[in-house]
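# Sequence and predicted structure, then a few things I'm wondering about:
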Amino acid sequence: MYHLPTSCLVLFFLAFLFHHLPCASSKKELGGCETLFQCGNVTAGFPFSGQNRHKLCGHPFLELYCVNNITTLFISNKEFHVLKINQTSNTITLARFDLLGSFCSSTFTNVTLPPEVFEISPTYKSVTVFHLCDPWFPYHSSYKCPEIGLISMSENLEHNNNCRESFTVNLPTSFVPEEGVLNLTRLESALREGFEVKVKIDKNACQECLSFHAFCGFKETFPLGIKCGPLYQPHCKFLIHHYHFISTV
């Protein structure tokens, strides 16, 4: 007769207090989540995935890529360079790939950061860049690009009726658009240094997971939720509704 491992029986009893599911094979679901993502000077674990970390090991919006020792992340179909990840403070420093070169040659499009995952750090702000502007209107901070024409920057929408297009960039709160001619060199430097966002993933469920000497990932099915997976003896699975994650041992 087959007997469940002792560790499985202990967790099974704990889960029974909340909700019970039959034991099932889960060996492949979260395998490899103990491996960290490493690229250049960036190292990351949960809630990120990438390289040898399976997609289920991290949130779908936090899949990292490594090309020539440069870490990248795609948000709203736009590529960002990941300059730094601080997992203690749950923050990432990002720089838009399409704004790393000459600003006048950049792609002027808006990128929306999913608010359920990202929150811009309080030391940064959004500044509006206006283009296709009326050349006869007086602007507080403007620059004439060779091919695009007049562009202007503002922390509010005061030029909204005088320019046909606009998009936002994230800059340090210390960055103040100058009166008169915009200092393009200073702007390009600030964009290359990137901006910081907080990752809004609640890790409390993971603390419970770690207490079972396991690791965390995400389940594929809707609604999205945190999974707790095994480091050892992947033989049975049950769902703990109270903690909203799946524990497997």
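Cool, the structure landed.
# going forward, measure contacts between C-alpha atoms and count neighbours the same way
Noted.
# And the residue nearest the centre of this structure?
Closest residue to the average C-alpha location of the chain: Leu62 at 4.8 Å, with CA atoms, centre = their mean.
# so how far is Asn86 from the residue nearest to that one when sequence neighbours are not counted?
Spatially, and ignoring its direct neighbours in sequence, Leu62 is nearest to Phe48 (5.1 Å; CA to CA, 6 or more residues apart in numbering). Using CA to CA, to the nearest Å, one gets 12 Å for the distance from Phe48 to Asn86.
# do the same with Pro135
The value you get for Pro135 to Asn86, if CA to CA is used, is 44 Å.
# same thing with Leu182?
Taken as CA to CA, the span from Leu182 to Asn86 is 33 Å.
# quick one, which of the two is more surrounded?
Leu182 (18 against 13; other CA atoms under 10 Å).
# That one is in contact with Lys144, isn't it?
No: the pair Leu182 / Lys144 is not scored as a contact, 9.1 Å apart, by CA atoms under 8 Å.
# which residues sit in contact with the residue nearest to the centre of the chain?
47-49, 73 (CA atoms under 8 Å, 6 or more residues apart in numbering).
# now the helices for this protein?
6-16, 184-193, 204-211 (DSSP state H).
# How about the longest one, which residues are buried there?
The one in question is helix 6-16. 8, 11-12, 15 (16 or more other CA atoms under 10 Å).
# Count the residues that sit near Leu30.
With other CA under 10 Å as criterion, Leu30 counts 25.
# Not including adjacent chain positions, what is the nearest residue to it?
Gly229 (5.8 Å).
# And Gly101, by the same measure?
Using CA to CA, 6+ apart, the closest residue to Gly101 is Glu188 (7.4 Å).
# so what's the one you found up against?
Applying CA under 8 Å, 6+ apart, the residues near Glu188 are 99-103.
# any idea how far Arg186 lies from Gly31?
46 Å.
# So between those two, which is more surrounded?
Under the criterion of other CA under 10 Å, the comparison of Arg186 against Gly31 puts Gly31 first, with 20 against 11.
# Just list the residues touching the more buried one, thanks.
The contact partners of Gly31, by CA under 8 Å, 6+ apart, come to His54.
# Just want to check the distance between the residue lying closest to Val129 once chain neighbours are set aside and Ala205.
Nearest non-adjacent residue to Val129, counting by CA to CA, 6+ apart: Met153, 4.6 Å away. Distance, Met153 to Ala205, by CA to CA: 43 Å.
# Second structure follows, compare the two:
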Amino acid sequence: MASDSVHLPLITILHHSIIFLLLFKLPSCLSSNPTYSNCANLISCGQIRNIGFPFWGGNRPRECGHPLMELICENEISYITINDVKYQVLDANPDSHTLKITRQDYSIDLCQPNQASTSLNTQLYVYDSPYNNLSLSYGCTPSEFLPPNYIPCNRTSGETVYSQFGSLSPVSCKTSVVVPVPLSLQEIDSFFQVYRAIKEGFVVRWIIGVEECDKCEKSGGECGFEGPSQQTICYCRDVPCPNFSPDDTKAFPGTSDIG
């Protein structure tokens, strides 16, 4: 009898301890997915506000956006690199999935570009409105076959840049860079007019993962990308998101010049 009076409380204590431990562990199973929380963060930099998927950067980790779509904030100015060309982001509209961008190199100096033509990764972006192709050619040898579209770059050295609509480089030039310009540009022999047109920028629309992300957000999740497969993934608070089945299509980098 004495033995029962000793062991019964121990059994009761052990029983209660097991229940306590199960209840203590339960919240860790139901706690929020940290990736879900991180991907709920939006990017804001200067005039660019509240930008999320498919971009990452700042307080949005890499897994929250496409690997090639990092937004970088420098001195409250947003930049993005597309096909090795750095662009300043002038405007961003998540509702229409558009960015207005301008080449960072030409915003500094019309005569010292990085020698890469403007091109888009067509798996990620498309042009949102029509533009003209403008070729700026450097190291040209003046000839009677070229119209007088020379823009002075350096009056001291006599350096010039030759401008023409289209994307073909004159054979008498060392290199040419193709940039999109508004259809309103007419005076391509004017340094100021060409510089202002390029500075105005152009609008691109991102197309990667748009439909999949819409499904994800409607199911209560946050969008991201899954590793090397570059496939849209849906991060949920606690459990796999219901009603989300991303398309089997996977995005792979592609390149297309203006045209």
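Perfect, I can see it now. As the structure is a computational prediction, the values presented were derived from the model and not from experiment.
# quick revisit: give me the more crowded residue out of Met153 and Ala205 of the first structure.
Between Met153 of the first structure and Ala205, Met153 has the larger neighbour count (other CA under 10 Å), namely 26 against 18.
# Show me what that one lines up with in the second structure.
Aligned counterpart of Met153 of the first structure in the second structure: Ser163 (TM-score structural alignment).
# same thing with Gln87 of the first structure?
Per TM-score structural alignment, Gln87 of the first structure is aligned with Pro94.
# Report how many residues lie close to the closest residue in space to its match that isn't next to it in sequence.
Nearest non-adjacent residue to Pro94 of the second structure, counting by CA to CA, 6+ apart: Ile51, 6.5 Å away. Ile51 of the second structure: 19 surrounding residues under other CA under 10 Å.
# contacting residues for the residue nearest to Leu62 of the first structure?
37, 57-59, 62-64.
# Over to Gly32 of the first structure?
Counted by CA under 8 Å, 6+ apart, Gly32 of the first structure has contacts 52-54.
# Please pull up the equivalent of it in the second structure.
So, by TM-score structural alignment, Gly32 of the first structure is matched to Asn38.
# Cys64 of the second structure versus its match, what's the distance?
In terms of CA to CA, Asn38 of the second structure sits 8 Å off from Cys64 of the second structure.
# next one: Leu136 of the second structure
Counting by CA to CA, the gap from Leu136 of the second structure to Cys64 of the second structure is 37 Å.
# same question, Cys153 of the second structure
If you go by CA to CA, the gap between Cys153 of the second structure and Cys64 of the second structure works out to 43 Å.
# Between the two, which is the more surrounded one?
Neighbour count, other CA under 10 Å: between Cys153 of the second structure and Cys64, Cys64 has more, with 29 against 16.
# so what corresponds to that one in the first structure?
Aligned partner of Cys64 of the second structure by TM-score structural alignment: Cys57.
# Equivalent analysis for Asp128 of the second structure, please.
Under TM-score structural alignment, Asp128 of the second structure pairs with Ser121 in the first structure.
# Can you verify my assumption that its match contacts Glu196?
Yes: between Ser121 of the first structure and Glu196 a contact is recorded at 5.6 Å, counting by CA under 8 Å.
# higher neighbour count, those two?
Between Ser121 of the first structure and Glu196, Glu196 has the larger neighbour count (other CA under 10 Å), namely 26 against 16.
# That one maps to what in the second structure?
In the second structure, Glu196 of the first structure lands on Val203 (TM-score structural alignment).
# Tell me how far its match lies from Ser129 of the second structure.
Relative to Ser129 of the second structure, and taking CA to CA, Val203 of the second structure is found at 7 Å.
# Likewise for Ser107 of the second structure?
Counting by CA to CA - Ser107 of the second structure and Ser129 of the second structure are separated by 21 Å.
# who's more crowded, those two?
Ser107 (17 against 10).
# Identify the residue spatially nearest to that one, adjacent ones excluded.
Lys199 (6.0 Å).
# again with Arg164 of the first structure
Arg164 of the first structure sits nearest to Leu132 (CA to CA, 6+ apart), 5.4 Å away.
# The one you found is in contact with Glu147, isn't it?
No: in this structure, Leu132 of the first structure is not within contact of Glu147 by CA under 8 Å, at 10.9 Å.
# quick one, which of those two is more surrounded?
Leu132 (15 against 8).
# What does that one correspond to in the second structure?
Using TM-score structural alignment, Leu132 of the first structure pairs with Gly139 in the second structure.
# and if you look at Phe215 of the first structure?
Aligned partner of Phe215 of the first structure by TM-score structural alignment: Glu222.
# isn't that match right up against Pro240?
No: when contacts are counted by CA under 8 Å, Glu222 of the second structure is not listed as touching Pro240 (11.3 Å).
# Those two - which one has more neighbours?
Glu222 (26 against 12).
# what residues are up against that one?
With CA under 8 Å, 6+ apart, Glu222 of the second structure has these contacts: 36, 39-40, 213, 216, 234-236.
# Narrow those to the ones also in contact in the first structure, please.
Contacts conserved in the first structure for the contacts of Glu222 of the second structure, counting by both residues aligned by TM-score structural alignment, their matches' CA atoms under 8 Å: 39-40, 213, 216, 234-236.
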